[in-house]
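A.B. asks: next input, structure requested:
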Amino acid sequence: MKFNQFVIIGLGRFGSSIGRELIQLGYEVLGVDRDEEKVHEMSHVLTHTIIADATEEEVLRSVGARNFDCGVVAIGDDIQASILATILLKELGVKKVVAKAVSDLHGRVLQRIGVDRIIYPERDMGVRLAHQLVSPNLLDYIELSKQYTIAELQVPSCLEGKSLDDVNPRGRFGCSIVAINKPKGIIIAPVAKDVLTTNDVMVVIGTNDQIEQFQQSIGQ
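C.D. replies: Got it, this is the predicted structure:
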């Protein structure tokens, strides 16, 4: 499903960041927050903004929340408000509801409510940073599930000038290089003859163990 209109509840750092990026990508965004200062700050950035309490059903009805393709509950400092706003969006029939969770308990409650996607910004960023700190070639790390991961790895000097056939990560470790980000552009689904240079970034997908073994092999 292609989303065109988003409503973001909570215009703190997390909600504002999402809103700015969605606008840059060409989508329409309504921002809702009780804080007048936050709303004013984003009023010239988002498509529409409103100072309101999103835990009140009539407020969400009046702004036409049910007509939005996706609702993002980005409230972080008030768990009760986060849960109430989420319930209302679900009851109003918003097609997809995404919510920020600040703890595992908060996340479990959101899951019970039926949230389509739960985001743990602080926890996820901590996990990604930890992996980056211990793996010098790792630029980014996204956990797809408890087993599978997508990782961005800087090509080390030991792989300079080598083709994917020479490196053979799938045959040796079971993981696959699904893209190579080169200075001149990205290669999607690279072939065996494509050559790596130290300016490249490899996008690798596989199990956590497979990628770890590959990282260790190129880090030596």
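A.B. asks: going forward, measure contacts between C-alpha atoms and count neighbours the same way
C.D. replies: Noted.
A.B. asks: and stretch 50-58, what's buried?
C.D. replies: By 16 or more other C-alpha atoms under 10 Å, the buried positions in stretch 50-58 come out as Ile50, Ala52, Asp53, Ala54, Thr55, Glu57.
A.B. asks: who touches that stretch?
C.D. replies: With C-alpha atoms under 8 Å, 6 or more residues apart in numbering as the test, stretch 50-58 has contacts from 9, 30-36, 39, 59-60, 81, 84-85, 88.
A.B. asks: distance from the chain centre to stretch 195-202, please.
C.D. replies: In terms of C-alpha atoms, centre = their mean, to the nearest Å, the centre of stretch 195-202 is found 25 Å from the chain centre.
A.B. asks: what's in contact with that stretch?
C.D. replies: By C-alpha under 8 Å, 6+ apart, the residues outside stretch 195-202 that reach it are 151-157, 159-164, 177-183.
A.B. asks: compare with the first, here's sequence two:
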Amino acid sequence: MSAESRKPIIVIGLGRFGSAVACTLERMGHEVLGADADGEIVRDHKDLITQVVEADCTEPETLRRLGAGEFETAVVGIGTNLEASLLTVLALVDLGLPNIWAKANTDRHGRILERTGAHHVVFPEQKMGERVAHLVNERLLDFISFDGQFAIARLRAPEPIIGLPLVTSQCRKKFDVTVVGVKRKGEDFIHAVPDTIIMPDDELVVSGRIDRIELFSAIG
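C.D. replies: Below you'll find the predicted structure:
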């Protein structure tokens, strides 16, 4: 990873979401400044990220003392306290940070965050709920959605296309999904080509509209 891609990031609010973001960024090689108003949470993270401080980041002056204005990217992981979430984002906006990510628990919370100045709003609970719902039916093995309409999914090869090369099964034409790759037991992942023959127990990685993927996973 280049030095350019390892710019320091400040993460405010170290609950489940903020902690996961901060620790993952640290593993990726970023310097992470974590901040939380709960002293116990701060102590729990002292050996996990570059630096962690106990602070009420709803106050612009507190953020200035922390040097938050020198960061390009901030992640606000405060979700349950709406006022604290909004005040923190507003304080970061006042400091001129160009890349502010904020967690929202509801659509209303998200809309207010956007109007307050957050550049990116994420809904982790909503996304996880959607993902779990798609996995519960046991047809999909993994699922990641984009913009609520498109997705990449991992699924067991549907019975009707087993034994056929992809050019014959015509997944894109018949089902409007694209088979990106194939994972065969005991073998490495392979990128799918028209001549790839789908075998029993193959797992497919497919992309397309969510409703088309759901239909494709159910054929047979």
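A.B. asks: report the TM-score for the pair.
C.D. replies: Put the two chains on top of each other and the TM-score (TM-score structural alignment, normalised by the length of structure 1) is 0.87; 216 aligned residues with a C-alpha RMSD of 2.3 Å.
A.B. asks: coming back round to it: hmm, which of the contacts of stretch 50-58 of structure 1 are the buried ones?
C.D. replies: Looks like these have Ile9, Leu30, Gly31, Val32, Asp33, Val39, Leu60, Ala81, Leu84, Ala85, Leu88 buried, using 16+ other C-alpha under 10 Å.
A.B. asks: closest to Glu212 of structure 1 out of those?
C.D. replies: Nearest to Glu212 of structure 1 among those: Ile9, at 38.1 Å, using C-alpha to C-alpha.
A.B. asks: what's the match for that closest one in structure 2?
C.D. replies: Here Ile9 of structure 1 is matched to Ile12 in structure 2, going by TM-score structural alignment.
A.B. asks: ditto for Asp53 of structure 1
C.D. replies: By TM-score structural alignment, Asp53 of structure 1 lines up with Asp56.
A.B. asks: before we move on, what about Leu153 of structure 1?
C.D. replies: Match for Leu153 of structure 1 (TM-score structural alignment): Leu155.
A.B. asks: the closest residue to that match other than its chain neighbours: neighbour count?
C.D. replies: Excluding the flanking residues, the one nearest Leu155 of structure 2 by C-alpha to C-alpha, 6 or more residues apart in numbering is Leu140, at 4.6 Å. By other C-alpha atoms under 10 Å, 22 other residues sit near Leu140 of structure 2.
A.B. asks: contacting residues for Leu140 of structure 2?
C.D. replies: His134, Ala153, Arg154, Leu155, Arg156, Ser217.
A.B. asks: sitting in helices, which of those residues do you find?
C.D. replies: Secondary structure from DSSP state H places His134, Ser217 of these in helices.
A.B. asks: of all the contacts of Leu140 of structure 2, which two lie farthest apart?
C.D. replies: His134 and Arg156 (13.6 Å).
A.B. asks: how far does stretch 163-179 of structure 2 stretch from one end to the other?
C.D. replies: One end of stretch 163-179 of structure 2 to the other measures 15 Å (C-alpha to C-alpha, to the nearest Å).
A.B. asks: what's in contact with that stretch?
C.D. replies: Under C-alpha under 8 Å, 6+ apart, the answer for stretch 163-179 of structure 2 is 161, 192-200, 204-209, 212-213, 215-216.
A.B. asks: hmm, 10 Å instead?
C.D. replies: The contact list for stretch 163-179 of structure 2 (C-alpha atoms under 10 Å, 6 or more residues apart in numbering) reads 152-154, 160-162, 191-200, 204-213, 215-217, 219.
A.B. asks: next, the buried residues of it.
C.D. replies: Residues of stretch 163-179 of structure 2 classed as buried by neighbour count (16+ other C-alpha under 10 Å): Pro165, Leu166, Ser169, Gln170, Cys171, Phe175, Asp176, Val177, Thr178, Val179.
A.B. asks: among these, name the ones in strands.
C.D. replies: Val177, Thr178, Val179 (DSSP state E).
A.B. asks: ok, now how distant is the alignment partner in structure 1 of the second one from Ile188 of structure 1?
C.D. replies: Okay, so that is Thr178 of structure 2. Counting by TM-score structural alignment, Thr178 of structure 2 lines up with Ser176 in structure 1. As for Ser176 of structure 1, its distance to Ile188 of structure 1 is 12 Å (criterion: C-alpha to C-alpha).
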